[in-house]
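[1] I'll drop the sequence and a predicted model, then ask my questions.
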Amino acid sequence: MPFVQRVVEPKFLSRTSLRDEDGRPRVTDEELQAVTNCTLSNALRQLASLVLLAEDIFSELTAQLQGITERSKVAQAKIEVINGVVEKYDPKKSEYVSTKVYPMFPRYTMLKDMIKDIMHDPDYMEVCHEVDP
């Protein structure tokens, strides 16, 4: 369940008292117009508050997407380096391809040596042993 970051609730727009604490009316004439004006001003306040929350949400979303973009660029660079290492290795030049008639054990050691060679390649080690921020 996600962590609640913001709570947006509508407030009562027309809940205003047109009388003071002593019970005397604050507005003597045109009470309907006073209630309408109060309701409209409260609606505008709520819309302004909602706009501020939306701006906050979208600025936070923008920051998160920029972080994702940066991490994607780093991952893409690592993939390109590893792709270069793998493409640099040509299996046709290796003796492994020509050993299909050998028993399994010598082929296994040859395959293990090929993997070890790739793992110790400086470009591969540079990419794989980086510490991510």
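    Perfect, thanks for sending it.

[2] from now on I want contacts and neighbour counts done on CA atoms only, so please keep to that.
    OK.

[3] for the chain, which helix is longest?
    As assigned by DSSP state H, the longest helix anywhere in the chain is helix 31-88.

[4] could you look up the next helix or strand downstream of that helix?
    Where DSSP states H and E defines the elements, the next helix or strand beyond helix 31-88 is helix 104-119.

[5] give the buried residues for that following helix.
    Under the neighbour-count criterion of 16 or more other CA atoms under 10 Å, helix 104-119 has 107, 111, 114, 118 buried.

[6] on the three-state scheme, the closest residue to C38 other than its chain neighbours is what?
    Of all residues not flanking C38 in the chain, S14 sits nearest, at 6.8 Å (CA to CA, 6 or more residues apart in numbering). Secondary structure, DSSP: H, G, I helix; E, B strand; the rest coil: S14 is coil.

[7] putting a second one here so we can go through both:
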Amino acid sequence: MPFAKRIVEPQFLCRRTESDDEGVPFQDLCAISNVALSRTLRQLSDLAKHACSLFQELEHELVSTNRRVWALRDKISRIQETTDALDPKQEAVREYPTLSEFLLGQKNVHLLNRPCPVGSSLRAASAVLQGLMEEKALCNLPSEK
């Protein structure tokens, strides 16, 4: 939700305070209507100023958006001209391997690219496994499958 930049609220047109004319009420209906009319015109002029400001901001946003659109249109036309100038028969097209060929070509777990802590953990686990296998052979326990 966007933040409000302006808050325009109507004001009371004919409300008077006690400080107006030292408490003397308006003498006739004509004076009341003149005050109401002048305050209404002042509020309408303030509203027109706010509307003018809003439309100016909107115009600036539209102009900047128009500039960006024209810049993108120029880039697209340059790319289109470049691709039209290319001859697909003369340009070499790279062949990409299938996923299985790519995975077979990868050597993710190799002795050279394995971190030291992983290598030491692997050696320790291998030693423990070797010890268990030797104990099993010494005890002549039947092997479980």
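    That came in fine, so what should we check first? What you are looking at is a predicted structure, and each value in this text was computed from that prediction instead of being measured.

[8] so what number do they get for TM-score?
    Scored against TM-score structural alignment, normalised by the length of the first structure, the superposed chains reach a TM-score of 0.62; 97 aligned residues with a CA RMSD of 2.5 Å.

[9] that older thread, give me the angle between the longest helix of the first structure and helix 104-119.
    Using axes from the mean of the first three to the mean of the last three CA atoms, to 10 degrees, the direction of helix 31-88 of the first structure lies 120 degrees away from that of helix 104-119.

[10] alignment lookup: L50 of the first structure to the second structure.
    Under the alignment (TM-score structural alignment), L50 of the first structure maps onto L47 of the second structure.

[11] so where does the closest residue to its match other than its chain neighbours fall, helix or strand?
    Of all residues beyond its chain neighbours, the one nearest L47 of the second structure is V8 (7.4 Å), with distances taken as CA to CA, 6+ apart. Following DSSP H and E, one finds V8 of the second structure outside all helices and strands.

[12] ok, now how distant is V8 of the second structure from S126 of the second structure?
    Using CA to CA, to the nearest Å, V8 of the second structure is found at 78 Å from S126 of the second structure.

[13] and for V24 of the second structure?
    V24 of the second structure sits 105 Å away from S126 of the second structure, going by CA to CA.

[14] neighbour count winner among these two?
    S126 (12 against 9; other CA atoms under 10 Å).

[15] residue in the first structure paired with the more buried one?
    Match for S126 of the second structure (TM-score structural alignment): no aligned residue.

[16] next one: E59 of the second structure
    Match for E59 of the second structure (TM-score structural alignment): T62.

[17] next, count neighbours for the closest residue to L13 of the second structure other than its chain neighbours.
    Of all residues not flanking L13 of the second structure in the chain, A36 sits nearest, at 5.3 Å (CA to CA, 6+ apart). A36 of the second structure: 16 surrounding residues under other CA under 10 Å.

[18] please apply the same query to G119 of the second structure.
    G119 of the second structure is flanked by 13 other residues according to other CA under 10 Å.

[19] repeat for the one 5 residues further on
    A124 of the second structure: 12 surrounding residues under other CA under 10 Å.

[20] any idea which element it lies in?
    Taking DSSP H and E as the criterion, A124 of the second structure maps to helix 116-139.

[21] chain center to that helix, what's the gap?
    Its chain's C-alpha centre lies 52 Å from the corresponding centre of helix 116-139 of the second structure when counted by CA atoms, centre = their mean, to the nearest Å.

[22] did I read that right, S17 of the first structure in a helix?
    No - note on S17 of the first structure: no helix contains this position according to three-state DSSP, which reports coil.

[23] quick one: neighbours of it, just the number.
    By the criterion of other CA under 10 Å, S17 of the first structure has 11 neighbours.

[24] tell me the contacts of the aligned partner of V35 of the second structure in the first structure?
    Under the alignment (TM-score structural alignment), V35 of the second structure maps onto C38 of the first structure. By CA atoms under 8 Å, 6 or more residues apart in numbering, the contact set of C38 of the first structure is 13-14, 16.
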